[in-house]
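Peer 1: the following block contains a protein sequence and its predicted model.
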Amino acid sequence: MTVDATRSPWGSLSLLPWSKGHGTGNDFVLVADPDDTYRIDAEATARICDRHQGIGADGLIRAVRSQHVPEGGPLLRTTPEAEWFMDYRNSDGTAVEMCGNGVRVFVHFLIDQGLVELAEGGEIIIGTRGGPRAVKRQQDGYVVDMGPWDLIFPDTAAGQGTDSLVEAGGMAVARPALSISMGNPHTVLALAHADELRGLDLHRQPQVDPVPPAGTNVEFVLPSEPLVTDGTGVITMRVHERGVGETQSCGTGACAAAAAIRYWAGRGAPDDWAVQVPGGVVSVTFFDADDGVEHVLLGGPAELVATGVLS
């Protein structure tokens, strides 16, 4: 395990200040590292995120200025206002393109640490491996422009409405599903009954065929009956995240789930969705952006619950 802090103001490898935060139960260890002082490798990340022998979290987020990370140079050339980069890794240490709950908690952390000032109604651009993301502060949380969504296997999806089969614990047979990109990959399947959703065993990774090239998160979605209430679509979701396992929430997964159900519902499906996850409720809204492409907004809370120093 390597935590390289030789340039640290603390002058010790054993002093690593951290905070713990979550967005609808999707939890993260956060480290402020503006000048790229700490270099936390995959093994260290996994140990820190271990729920029995570490702090415990779905992932680790390092707050670093974009100029200090390899992905930051190209990002700053096109989006110079993206000063801060969300260096996010899953609990197994793998780097991840984007995390919708994580970016809300990340901005809340930047404010808490005094690294940025953001009044209610204000907006900030954050750098991620999935590209820049605009985050607006609201009274009850944050709203993120998650960018466009897309079909991962468009030719197959266009022909039959699904593009893959998913096997999972608790399901007697494989189910058809739809793979959607939110900057990171997702595979969504719909269930018919609440008992099916409750009966899933997500301790082991679901099997997807064909699996997207970078692997995939898998969302199991129960549409409400009726699907639309007062103009808002309502769905309930459980998710298995690659490199983590089942989590209380997944922001990009909620967007992908709403996109899939909306795709299947066809013309007349609403733009506004409420997605119920084990950790709470997030909002998903589809809109036509200035670039002429349909984007997705994700809204929800962000909380910090603890701070400490790792030894």
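Peer 2: Cool, the structure landed. Numbering: from 1, shown residues only.

Peer 1: hey, let's count contacts and neighbours off CA atoms from now on
Peer 2: OK.

Peer 1: count the residues that sit near the nearest residue to Asp140 once chain neighbours are set aside.
Peer 2: With sequence-adjacent residues excluded and distances taken as Cα to Cα, 6 or more residues apart in numbering, Asp140 is closest to Pro301, at 6.3 Å. Using other Cα atoms under 10 Å, Pro301 is surrounded by 21 other residues.

Peer 1: how far away is the one residue sitting closest to the centre of the chain from Val282?
Peer 2: What sits nearest the mean C-alpha location of the chain, by Cα atoms, centre = their mean, is Cys99, with 2.5 Å. Distance from Cys99 to Val282, counting by Cα to Cα, to the nearest Å: 14 Å.

Peer 1: find residues that contact each of these two.
Peer 2: Common contacts of Cys99 and Val282 (Cα atoms under 8 Å, 6 or more residues apart in numbering): Gly251.

Peer 1: endpoint to endpoint, stretch 264-282 covers what distance?
Peer 2: The first residue of stretch 264-282 is 21 Å away from its last residue (Cα to Cα).

Peer 1: try this one next to it:
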Amino acid sequence: MTTTLQFTKGQGTGNDFVLFTDPDAGTDLTPAMIRALADRRFGGGGAGGLPAGRTAALPTAADLREAEPRAEWFMDYHNADGSPAEMCGNGIRVFARYLLERGLVQLGEDDVLVVGTRAGAREVRRDGTGFRVDLGPWRLGDDDPVVRARELHAARPGLPISVGNPHVVVALAGDDELDGLDLTYVPIIDPAPVGGANVEFVVPADPLVVDGLGRIRMRVHERGSGETLSCGTGAAAAALATRYWAGASAPEGWLVEVPGGGVGVSISHHDDGEHVSLSGPAELVFTGALAL
């Protein structure tokens, strides 16, 4: 039976998503449906799908709802290939914009919107013309992987970092190396992480710090989606990796330039450790309907 799905296309620094409301989790969402929605020629087009369901309606989110009753809505993010993902930093900002503009939530200048994800509850606030999300504590991985990429003429060491989802960050020598990468091919991580990882390639600015703010450029290959114009959690991981490499004098605020624009990353200190936050724009582009 054919289902017609009403959807909205949204983007944050060019990282684009197909969103739709499914409050009672009644849609039989299959990987094939996500692939059809995200298809750039026959669907809405995007790096992934963002169904908006109520946390209480999702049996798999029962523990989260009990732990964080403020998380009324759950961002059930899927990559463009239909696979589920733990978190999406640009996506959660677009998700917040979508909930607001559909009248599903209210968010004043000083309010907090708590959104459920597979990585746990995340707090979103207004931030200028966009939104800021606290991605929670970050963690440095234990492995010492090397990464090979097309047009990168030698394998490079990578730094594994988790910000709710897995990343491997690679430092490059300069803009020529970064611009010359062919990320239509999947970078090879050795040893390969269980479940895969996003791979970020980073070049520090020169000078690295201006007016107390660190600056880097980044390109990313996202597992399940390929190269995207931006990756929010990837930008956070890239800033954290550069800060780690730079040492104790490195700043806690960063500007990350991606092909789709720029996002801000900041580190703050909490009882459960260092948290990393991501800020940037989020826009809804158009609405449509698709027969699935």
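Peer 2: Good, I have the coordinates. Remember, predicted model here, so these are calculated numbers, not experimental data.

Peer 1: quick one: what's aligned to the residue nearest to Asp140 of the first structure in the second structure?
Peer 2: In the second structure, the residue matched to Pro301 of the first structure (TM-score structural alignment) is Pro281.

Peer 1: touching, its match and Gly10? I think so.
Peer 2: No: taking contacts as Cα atoms under 8 Å, Pro281 of the second structure lies outside contact range of Gly10: 10.8 Å.

Peer 1: about what we covered before: so the residue nearest to the centre of the first structure touches Ser249, yeah?
Peer 2: No: with contact defined as Cα under 8 Å, Cys99 of the first structure does not reach Ser249; the gap is 10.5 Å.

Peer 1: can you pull the contacts of the alignment partner in the second structure of Gly243 of the first structure?
Peer 2: Gly243 of the first structure maps onto Gly224 in the second structure, with residues paired by TM-score structural alignment. By Cα under 8 Å, 6+ apart, the contact set of Gly224 of the second structure is 79-83.

Peer 1: switch to 7 Å and redo it
Peer 2: 79-81, 83 (Cα atoms under 7 Å, 6 or more residues apart in numbering).

Peer 1: and these, which is closest to Gly136 of the second structure?
Peer 2: Among the contacts of Gly224 of the second structure, Asn79 lies closest to Gly136 of the second structure (Cα to Cα), at 21.4 Å.

Peer 1: report all helices and strands that the lengthiest helix in the second structure contacts.
Peer 2: Assignment by DSSP state H gives helix 232-246 as the longest helix of the second structure. When contacts are defined as 3 or more Cα pairs under 7 Å, 6 or more residues apart in numbering; DSSP states H and E, helix 232-246 of the second structure packs onto helix 89-101, strand 166-171, strand 198-210, strand 273-280.

Peer 1: mean per-residue distance, it to the first structure?
Peer 2: Its aligned residues in the first structure lie a mean 0.5 Å from helix 232-246 of the second structure after superposition (mean Cα distance after the TM-score superposition for the first structure).

Peer 1: between that helix and strand 198-210, what angle do the directions make?
Peer 2: Put simply, helix 232-246 of the second structure runs at 60 degrees to strand 198-210, going by axes from the mean of the first three to the mean of the last three Cα atoms, to 10 degrees.

Peer 1: superposed on the first structure, what's the mean shift for the helix or strand following helix 232-246 of the second structure?
Peer 2: Counting by DSSP states H and E, the element after helix 232-246 of the second structure in chain order, helix or strand, is strand 253-258. In the superposition with the first structure, the average deviation recorded for strand 253-258 of the second structure is 0.3 Å (mean Cα distance after the TM-score superposition for the first structure).

Peer 1: I'd like the helices and strands packed on helix 232-246 of the second structure laid out as a markdown table, including distance to Ile267 of the second structure and mean neighbour count.
Peer 2: Below are these laid out as a markdown table (distance: least, Cα to Cα, whole Å; neighbours: other Cα atoms under 10 Å):
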| stretch | distance to Ile267 of the second structure | mean neighbour count |
| --- | --- | --- |
| helix 89-101 | 15 | 24 |
| strand 166-171 | 17 | 26 |
| strand 198-210 | 15 | 20 |
| strand 273-280 | 5 | 21 |
